[in-house]
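Student: Could you work out the structure for the sequence below:
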Amino acid sequence: MNSQRLMHQQNNAWRLCFVTLLVIGLVLGLAPVNVVQAATITVTNTNDSGAGSLRQAITSAAAGDTIVFDSSLSGKTITLTSTQLTINKRLTINGLGAGNLRISGNNARRVFNIGSSGIVTISDLTVANGRVNNLRGGGINNAGSFTLNNCTITQNQIGGNLLGVLMFGGSGIYNSGTMTVTNSTISDNKDAANSAGGGGIFNDGTLNLTNSTVRNNQVQTIAALGQFGGAGIANRGTATITSSTISSNKAIGYSNGGGGGIYNNGGMTISNSTVQGNNSNSEAKGAWGGFGGGILNWQAGNLSIQNSTLAGNTADRDGGGLENLGTLTIVNSTIKQNLANGKRPISGSGQIGTGGGGIDNATGTLTLQNSTISGNTSNLYGGGLINHEGTLSATFVTVSNNSASTIGGGIYITGTVTDTLSSLTNTIIANSMGQDCVNESSSITLAGTLIEDNTCSPTLSGDPNLGPLQNNGGATETHALLSGSLAIDQILSGVNGCGTTFTTDQRGVIRPTDNGCDLGAYEVSTAQP
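Tutor: Below is the predicted model of the structure:
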């Protein structure tokens, strides 16, 4: 009897314990969970350090916080007097507008240094007067994940004078991480002595530049630093440039440097953009600088240009608009009014051809499709285009109104038979000063091509009756085919890519619209794109 009572008591104890644990579990399950909310920290003064300063806000911020600025700081400059601002966490900094708030390095130090663990967004402010000596990134150095919105990066510098060191670059910004730049201006940055390039931006990582302007930047490449440049942008990583303008930048080359607007030795895509008024200048007698007024695409460069314009660029040496030693594809684009001065030609084996007002394809691979080369000038050879020991494929291209002071006003082809391969298909070359086409290499293939003065043994010769270069619809300017043009309906559908590989013209008009495809970049149609 006692044993039964004991068992009953034990069972009750177990039931009580179970119920107690169940209640505790329910209570814990229903208890509110404390979630740490991201904080907003307000900067209240322009001091370099201490309470209310930007530096203190960055130091105090937890990962995910946002830093803002009191409205009383509008029109003010925060001047750094100690060290750069280093960020190694997730952080957002929202300014008062690029014209209303400036963060200055006081011409003595870099402004922002974003470490590899940094995930940083900076908006609506100006980064100015940053400077480093013999280092990367005068204004900003990014090794993490960085987004720049509605900002201005201006008047930053790289100083020092260590020759032969390839790492220095990016007076405005140096990027080795992932960087997105939107609605921003990168301007008036320069190297004070010499650098590897990238007066505005030097990219060794991944760069996305959208709706932005890169202008008035300057870079010098000296002595053994050669093979670099890009006063606006220098790229050795992966870069995408969309709906942006690269203008009025200047590369001063003492070695193999160049690329007034852009230097590319990585992967780059340019679309719906303008590269205009840039300059590649060779300062020293006998120097190898001065290539690619607008763009220098170097040997490892893979560059694609779409729906874009290269205009009014100047090279002291070769490639007024563009110098190519790598792989280059140009589609639905216009190369116009560029100048190659052709100074100081280089002698010896494998020399680079001298000239190329629009494009100098020097040992590279160049594909041109649905594009226009117009109004370019060379003070030596190849007003529109030179192909020198490279591979050229031009299809549905219009080459018009180009000039050379010697020969090859339209196209100049030179080099050995085995090294220089040229194919011109469904293309127009006309209105040149200094002959439309000069071929000093026997390896050239022409199919369905009209050359006005009958040079290079074309399929068709005579006046193509082209209209002026102007906006005829689409993203870029073209030469319209006027009534009665010999170029109209020359290629049957299915032949030479007509209506198959190529279904639109440079403007986006359907090919063919009538009995066959028209030659050149323009397809006659009553419908505008």
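
Student: Going by C-alpha atoms from here, please, whenever you check contacts or count neighbours.
Tutor: OK.

Student: Not counting sequence-adjacent ones, nearest residue to residue 76?
Tutor: Nearest residue to residue 76, sequence neighbours excluded (C-alpha to C-alpha, 6 or more residues apart in numbering): residue 101, at 5.6 Å.

Student: hang on, residue 76 packs against residue 104?
Tutor: No: Residue 76 is beyond contact range of residue 104, at 10.6 Å (criterion: C-alpha atoms under 8 Å).

Student: So which of the two has more stuff around it?
Tutor: Using other C-alpha atoms under 10 Å, the more surrounded residue of residue 76 and residue 104 is residue 104, with 27 against 14.

Student: Next one: the more buried one from residue 303, what distance?
Tutor: Residue 104 sits 35 Å away from residue 303, taking C-alpha to C-alpha, to the nearest Å as the criterion.

Student: coming back round to it: quick one: neighbours of the residue nearest to residue 76, just the number.
Tutor: 21.

Student: what does residue 520 give?
Tutor: Residue neighbour count, defined by other C-alpha under 10 Å, stands at 33 for residue 520.

Student: so it is in which element?
Tutor: Counting by DSSP states H and E, no helix or strand carries residue 520.

Student: I'd assumed residue 427 was in contact with it.
Tutor: Yes: the criterion here is C-alpha under 8 Å, and residue 520 meets it with residue 427 at 4.7 Å.

Student: So for the two, which residues contact both of them?
Tutor: 395, 396, 397, 398 (C-alpha atoms under 8 Å, 6 or more residues apart in numbering).

Student: what about the third one, how many neighbours?
Tutor: Burial of residue 397, expressed as a neighbour count using other C-alpha under 10 Å, amounts to 29.

Student: Tell me who's in contact with residue 472.
Tutor: By C-alpha under 8 Å, 6+ apart, the neighbours of residue 472 are 478, 479, 480, 507, 528.

Student: taking those residues one by one, which sit in strands?
Tutor: 478, 479, 480 (DSSP state E).

Student: Nearest to residue 259 among those residues?
Tutor: Closest approach to residue 259 among those (C-alpha to C-alpha): residue 478, at 25.3 Å.

Student: what's the longest helix in the chain?
Tutor: Counting by DSSP state H, the longest helix found in the chain is helix 2-30.

Student: Heading C-terminal from the strand or helix carrying residue 328, find the next helix or strand.
Tutor: Using DSSP H and E, residue 328 falls within strand 327-331. Per DSSP H and E, the first helix or strand lying C-terminal to strand 327-331 is strand 334-336.

Student: I have a second one here; can you model it like the first so I can compare?
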Amino acid sequence: MTPCPHRLPRRLLATALAASTCVAATDGLATQAATAPQLRTDPARRIFPAFAAERARPGRPSAPADVLTVTNCADDGPGSLRAAVAAANDNDEIDLSQLTCSRITLTTGAIEVDVDSLTLTGPSRYHLSLDGNHLDRVLIHPANGALTVKRLTIENGRDRATGFHVSGGGCIASAAFLYLDDTSVRSCYAGGEGSYGGALYAYAVTLDHSIVSGSVAKGVHEDAGTAAFGGAIFTYNLDLTASTVSGNRAVHEVRDGRTSYDIGGGIVTIVGGNIRDSTIDSNYSEGRGGGIATFNPLLLSNSTVSGNVAADGAGGGLFMRWPSTVRAVSSTITANRASAGGGAWVEADGSALYSTIVYGNTADPTGSPNLQGRTSLTIAGHHDLIGPGDGSLALPADTLGDDPLLGPLRSNGGPTRTHALAPGSPALDAGSNVDGLAFDQRGAAFSRAYGAAPDIGAFEQGAPVLEPTAVPGLSARVAMLLAALLGGAGLACLRTRTRPTVAERPPRHR
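Tutor: Next comes the predicted model:
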């Protein structure tokens, strides 16, 4: 095994690199270090378990085994959420949707989910919050299945480890699979000699139409070096869809003569994963990887990485630690900052960019603002727009380099914020659609290809909105789902009744 040249204590590195990323990437998970720090005394029920082998993702039951209803907003006692979770069996659902209060404030500590799989369902993330009260985590799940949280806000969780102990998952910590659906997680904190996930720690994290924001992973110790991994999320497997990770920080307490290793202001994923139709923005690392740090292959599709900062290290937007690679498709990486590789830092051959913008990032005077590698590397792909970068990187022959004229990051429709293209942008009609995407980052119903060809980046200018009457007898939601399943050809068919004629359609300004 090749040594990993990092500046943090070996025990912290062993925990973070549980997937053994100092050797070549594998399809599965490697064994986690047997000496991984425990967050519980029972070796069979701990948040940092010793993974003997890759773990199969549990299927979601078509119906819960039983539904337990929460009838009041008390911290404990009959009818409370805590009592319902304690009474639950495997694969049950806890129903909070009938509550009329806006907040459940925990005063006696985190709620522990001891069954393997459980679902918590609220009325809406805008109407009900589970509040950790800055005293403890909100949820802890030291089990083997899947914890699912739907239509809730989880906030104000705190995990502060003392001495030579580590913290993780300031709001939710799970030894297994964590699914968040239409859920917000915010204002969480994890601090310790090593801190893993200011908001979320789990073996695998899946976010769908969810938001993780305003959370902090902080390395804190009076007399030792520290590490902070993932201001928002630390996980082994990552899967994000139509979600936002924004305004999180991986930082450390400054101590004279003590070192720190801070990485992944937004996300650290050890085995890599997938980010689709999502925005990673305004995250901050005092070390490397302002937005995302990955130690194995990552797919970035139809997504935006914007305004992230690696204050004292490489990779403002993306930090691709060897041997990881990135496959970026129809994505936009802009306004990020680092000491080197302001947009992205890569260390291994094999990365590819397709119809992707990497422009408008910044780096220190000795670094390259957009793309930079440790050595001479070849970036595969086509139809990209990439600003000035590392001359030792070989880019695709058809790469454009002019200013794409990006608008500010804001809501342009859809569940996540994007950078629109201004009229006259060289990215207009200059891209490709290598994966046959039906929609741009904003999702249904913004077509991925509009005009002579797709635009470069995550945003398609002038993308038409499909109307509910596109197919007689079908609802708009069903029409969108069919279009997504059928791809570009299906989208064109569903659109035939509503797309205006040339005479009716206003000109598309360039």
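
Student: Now the TM-score, please.
Tutor: TM-score for the superposed chains, counting by TM-score structural alignment, normalised by the length of structure 2: 0.64, backed by 373 aligned residues with a C-alpha RMSD of 3.3 Å.

Student: So residue 208 of structure 1 belongs to a helix, correct?
Tutor: No: counting by DSSP: H, G, I helix; E, B strand; the rest coil, residue 208 of structure 1 is not part of a helix but strand.

Student: quick one: what's aligned to it in structure 2?
Tutor: Under the alignment (TM-score structural alignment), residue 208 of structure 1 pairs with residue 179 in structure 2.

Student: repeat for residue 318 of structure 1
Tutor: Checking with TM-score structural alignment, residue 318 of structure 1 has residue 288 as its match.

Student: What is the neighbour count of its match?
Tutor: Residue 288 of structure 2, neighbours per other C-alpha under 10 Å, totals 32.

Student: I figured it was touching residue 321, is that so?
Tutor: No: judged on C-alpha under 8 Å, residue 288 of structure 2 makes no contact with residue 321 at a distance of 9.9 Å.

Student: ok, now how distant is the nearest residue to residue 159 of structure 1 once chain neighbours are set aside from residue 298 of structure 1?
Tutor: Leaving aside its sequence neighbours, residue 159 of structure 1 sits nearest to residue 133 (C-alpha to C-alpha, 6+ apart; 4.4 Å). Going from residue 133 of structure 1 to residue 298 of structure 1 by C-alpha to C-alpha gives 27 Å.

Student: So between those two, which is more surrounded?
Tutor: residue 298 (27 against 20).

Student: Let me know the secondary structure of residue 483 of structure 2.
Tutor: Quick answer, by three-state DSSP: residue 483 of structure 2 is helix.

Student: Looking for the alignment partner of it in structure 1.
Tutor: In structure 1, residue 483 of structure 2 lands on no residue (TM-score structural alignment).

Student: now swap in residue 343 of structure 2 and tell me
Tutor: Match for residue 343 of structure 2 (TM-score structural alignment): residue 384.

Student: do the same with residue 169 of structure 2
Tutor: Residue 169 of structure 2 maps onto residue 198 in structure 1 when the alignment is built from TM-score structural alignment.

Student: And residue 302 of structure 2, by the same measure?
Tutor: Checking TM-score structural alignment: residue 302 of structure 2 goes with residue 332.

Student: Make sure its match is actually in contact with residue 504.
Tutor: No: with contact defined as C-alpha under 8 Å, residue 332 of structure 1 does not count as touching residue 504 (9.7 Å).

Student: Which one of the two is surrounded by more residues?
Tutor: Remark: of residue 332 of structure 1 and residue 504, residue 332 carries more neighbours, 29 against 21, as counted by other C-alpha under 10 Å.

Student: Enumerate every residue touching the nearest residue to the more buried one once chain neighbours are set aside.
Tutor: Sequence neighbours aside, residue 506 is the residue nearest to residue 332 of structure 1 in space, at 4.5 Å (criterion: C-alpha to C-alpha, 6+ apart). Contact analysis of residue 506 of structure 1 by C-alpha under 8 Å, 6+ apart lists 331, 332, 333, 370, 371, 474, 476, 478, 521, 522.

Student: try residue 207 of structure 1
Tutor: 175, 178, 179, 180, 181, 237, 238, 239, 240.

Student: ok, now residue 154 of structure 2?
Tutor: For residue 154 of structure 2, the contact set (C-alpha under 8 Å, 6+ apart) comprises 129, 130, 131, 132, 138, 171, 183, 184, 185, 186.

Student: swap in residue 433 of structure 2?
Tutor: Shown in contact with residue 433 of structure 2 (C-alpha under 8 Å, 6+ apart): 330, 354, 355, 448, 449, 454.

Student: Repeat the analysis, applying 10 Å as the threshold.
Tutor: 329, 330, 354, 355, 383, 448, 449, 453, 454, 455, 456, 488 (C-alpha atoms under 10 Å, 6 or more residues apart in numbering).

Student: Go through those residues and single out the one with the most neighbours.
Tutor: residue 330 (33 neighbours).

Student: What's the separation between that residue and residue 81 of structure 2?
Tutor: With C-alpha to C-alpha as the criterion, residue 330 of structure 2 and residue 81 of structure 2 are 42 Å apart.

Student: now do residue 135 of structure 2
Tutor: 17 Å.

Student: between the two, which one's more packed in?
Tutor: Each of residue 135 of structure 2 and residue 81 has its neighbours counted (other C-alpha under 10 Å); residue 81 has more, 27 against 17.

Student: Might one say that that one is in contact with residue 93?
Tutor: No: with contact defined as C-alpha atoms under 10 Å, residue 81 of structure 2 does not count as touching residue 93 (11.4 Å).

Student: Which neighbours do the two have in common?
Tutor: 68, 69, 120.

Student: Dump the shared contacts of residue 520 and residue 427 of structure 1 into JSON lines; add distance to residue 388 of structure 1 and secondary structure as well.
Tutor: Conversion of these to JSON lines gives the following (distance: C-alpha to C-alpha, whole Å; DSSP: H, G, I helix; E, B strand; the rest coil):
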{"residue": "395", "distance to residue 388 of structure 1": "19", "secondary structure": "strand"}
{"residue": "396", "distance to residue 388 of structure 1": "21", "secondary structure": "strand"}
{"residue": "397", "distance to residue 388 of structure 1": "19", "secondary structure": "strand"}
{"residue": "398", "distance to residue 388 of structure 1": "20", "secondary structure": "strand"}
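
Student: out of the residues you listed, who's nearest residue 415 of structure 1?
Tutor: residue 395 (21.5 Å).
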